[in-house]
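Enquirer: Provided below for reference: sequence and predicted model.
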Amino acid sequence: MSASADRARVQRAAMRIGVLVGLASALIIAGGVVTLVLLLLTSGRPEGHHGDARPDADPDGDRFVVDVDHVLPWVVVLGVVGVLLLAFVAWFAARRAVRPLADALQTQRTFVADASHEIRTPLTALTSRIQIVQRRLDRGEDARPAVAELRRDAAVLDEVLTDMLLAAEGQHTGEPAEVGAAVEAAVSTVRPLADDADVHLAVATPAAARVTLAPVTLTRLLVALLDNAVQHAPRGSSVTLDVEEGTRDVTFRVRDTGSGVADEDRERIFERFARSGEVGRRRGFGLGLALVREAATAAGGSVRIEETSPRGTTFALTVPRA
């Protein structure tokens, strides 16, 4: 959303709040005046009533006598009630006034947390490749292939942040993704982490389909699932990625040979900042799977635990075909 759109939104909110306060105040004052008039009419009496000696007729008309001792308490009560009602209206208007600010702060916190998590894996892979370059240079070996991978990792970081910024603004983030290219990019990002963890990545030949997600978004989701699997896979084991092409959608299955997920955690691990126990090698912030579910759901897809046991877990990500 642009700055001009934000200003227009704030102006509309201020106008609505001003109209609300004005109308509410007018109604409260009008109600108080009507109540006071009715009270005067019902409690007053013509001059000379109840046997009082009626003087000669007043040339200006009849006179109306009001008992001040009877009316004054009601005037005080009406005043207090009016003040309380106006205070309630002001409180309600203030809540509505700060709601956009609260929403903006929540959006900011969410974006910062999401961006920090999304760049965590590519940044870790970047660090691993830098170490590879250092070792090759120390041995006098050709480091140009590793440097090329470093450039690709830096480009991935830029693409991830751009994708998140566009998604936060509600803009379309690109053309439909080619499954094979997204799988290759995701595996290339996670492979240094898998090598460091002594985990083998096994990838089946991906389908040639296209899905409704943008390429960088699909890559992000696959990186999150693969990274989660690598973290929970024992050393010397394998993590597999299979792709199944359906008539309406494409399903990506990521399998690990970890200790499995407890029944009570099957849904909770898809919530923000939820963890099923710190059993992974690198401490996370409980955001990866939540972000996968949010992005998949927004695209009309889904992610779920398809199978889990003490022998491992299979996550299934389903995305509509383009």
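Expert: Okay, I see it.

Enquirer: going by C-alpha atoms from here, please, whenever you check contacts or count neighbours.
Expert: Fine.

Enquirer: break down the chain into its helices, ranges please.
Expert: Per DSSP state H, the chain has helices spanning 3-43, 68-118, 120-138, 144-168, 179-196, 215-232, 288-298. These are given in chain order.

Enquirer: nearest to Gly277, of those?
Expert: Gly277 lies closest, by C-alpha to C-alpha, to one member of the helices of the chain: helix 215-232, at 10.7 Å.

Enquirer: who touches the closest one?
Expert: With contact meaning C-alpha atoms under 8 Å, 6 or more residues apart in numbering, helix 215-232 is reached by 118, 121, 159-160, 163, 174-178, 181-183, 185-187, 189-190, 193-194, 197, 199, 239, 241, 254-259, 279-282, 288-289, 291-292, 295, 315.

Enquirer: below is structure B, check it against A:
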Amino acid sequence: MGWQIAAASAVVVVLAGLTTLALSPLLGRGRPEHGGGPDRDDEILRSTLLVAGVIGVAIAGVAGFLIARRAVAPLGEALARQRRFVADAGHELRTPLTVMHTRAQLIARRMEPQDPALPAMRQLLDDSRVLGEIVDELLASAVLTADPGRGEPIEVRALLDEIARSMAVLAQAREVQISVAGPPGVWVTGSRVALRRALAALVDNALGHTPPGGWVQLAVDVRGEHVVLAVTDSGEGLAGLDPAELTRRFARGPRAADGPGGRRFGLGLALVQEVASAHGGTLTLGPAPTGGARAELVLPIRS
């Protein structure tokens, strides 16, 4: 790309020079004679250089646009190939995973309740179901990235209620209160599976960093043309950490999550950010008014 810019710059300089030589007689010919001399020659030269400069800037702008367009084209092709690969891989994996899950179900049904292998078989069923959901999420993500408008309508308050119910057992085990706030009837467009996973990851992290007796709240709010899905906790907060730094993969605080303090996100927050981007939204992380942490998933509202 460097040589292309250098070549374009050289062409602009040459064209500007040629334009100066070509326009000098024309500019001088159209003016009435008031006597020759250095002043008149300087005026003609300034006018000629001004015209040549304008033409040179225009040519440079066009050349820069064409070069930039050519440089970005391979990136767009690479992203398109990546989306096709994800979609093709998802389609290829979906059928064998469905067959495996069905076979595991049949085996589990034929096993006696007292069979010692039954718990392992039930765990296999859960694992195969999770793999199927991951494949569905990959397919949905590929579709949403290519065309964000192809998602399904999602009522976000119902989604938050569902997540709170599924995480209630974990919250009780950690002696943390979990609640949901916000109006019903607010809709977004996207992948329900992907959004559920993203919000569940935020809730799981909030529960892991909230001490016994604390609380975690899921809330929905409407701000203009956007819906804000917030997860707020009364835990240790960010302890001066940079929120932007925590969105990197495998980012962690100064201490591990299972130590005396410090937040650790691993892949979780980076994946949540990718889900937000696929839905045309953003993820923000900051301190909560109560001293804990607050994560906000901001998505376009469904019109």
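Expert: Arrived safely, thanks for sending. In this text the structure is predicted, and so the values were computed from the model without any measurement.

Enquirer: buried subset of the contacts of helix 215-232 of structure 1?
Expert: Listed as buried from the contacts of helix 215-232 of structure 1 are 118, 121, 159-160, 163, 176-178, 182-183, 185-187, 189-190, 193-194, 197, 199, 239, 241, 254-259, 280, 288-289, 291-292, 295, 315; burial here means 16 or more other C-alpha atoms under 10 Å.

Enquirer: doesn't Ala181 make contact with Ala209 of structure 1?
Expert: No: between Ala209 of structure 1 and Ala181 there is no contact under C-alpha atoms under 8 Å: 10.4 Å.

Enquirer: average gap between stretch 194-204 of structure 2 and structure 1?
Expert: Here stretch 194-204 of structure 2, set against structure 1 after superposition, deviates by a mean of 1.2 Å using mean C-alpha distance after the TM-score superposition for structure 1.

Enquirer: before we move on, the earlier item: looking at the helices of structure 1, which is closest to Ala322 of structure 1?
Expert: With C-alpha to C-alpha as the criterion, Ala322 of structure 1 lies closest to helix 179-196 of those, at 10.7 Å.

Enquirer: corresponding residues in structure 2 for that closest one?
Expert: Aligned by TM-score structural alignment, helix 179-196 of structure 1 falls on residues 156-173 of structure 2.

Enquirer: the matching stretch against structure 1, how far on average?
Expert: Stretch 156-173 of structure 2, aligned to structure 1 and superposed, deviates on average by 1.9 Å (mean C-alpha distance after the TM-score superposition for structure 1).

Enquirer: can you tell me what sits against that stretch?
Expert: So stretch 156-173 of structure 2 is in contact with 177-180, 182-188, 196, 199-200, 203-204, 207, 218-220, going by C-alpha under 8 Å, 6+ apart.

Enquirer: would you mind finding the most buried of the helices of structure 1?
Expert: Across those, averaging neighbours per residue (mean count of other C-alpha atoms under 10 Å) puts helix 215-232 on top, at a mean of 24.

Enquirer: which ones among the contacts of stretch 156-173 of structure 2 map onto strands?
Expert: Members of the contacts of stretch 156-173 of structure 2 lying in strands (criterion: DSSP state E): Gln177, Ile178, Ser179, Val180, Trp187, Val188, Leu218, Ala219, Val220.

Enquirer: what's the farthest-apart pair in those?
Expert: With C-alpha to C-alpha as the measure, no two of those lie farther apart than Gln177 and Val188, at 27.1 Å.
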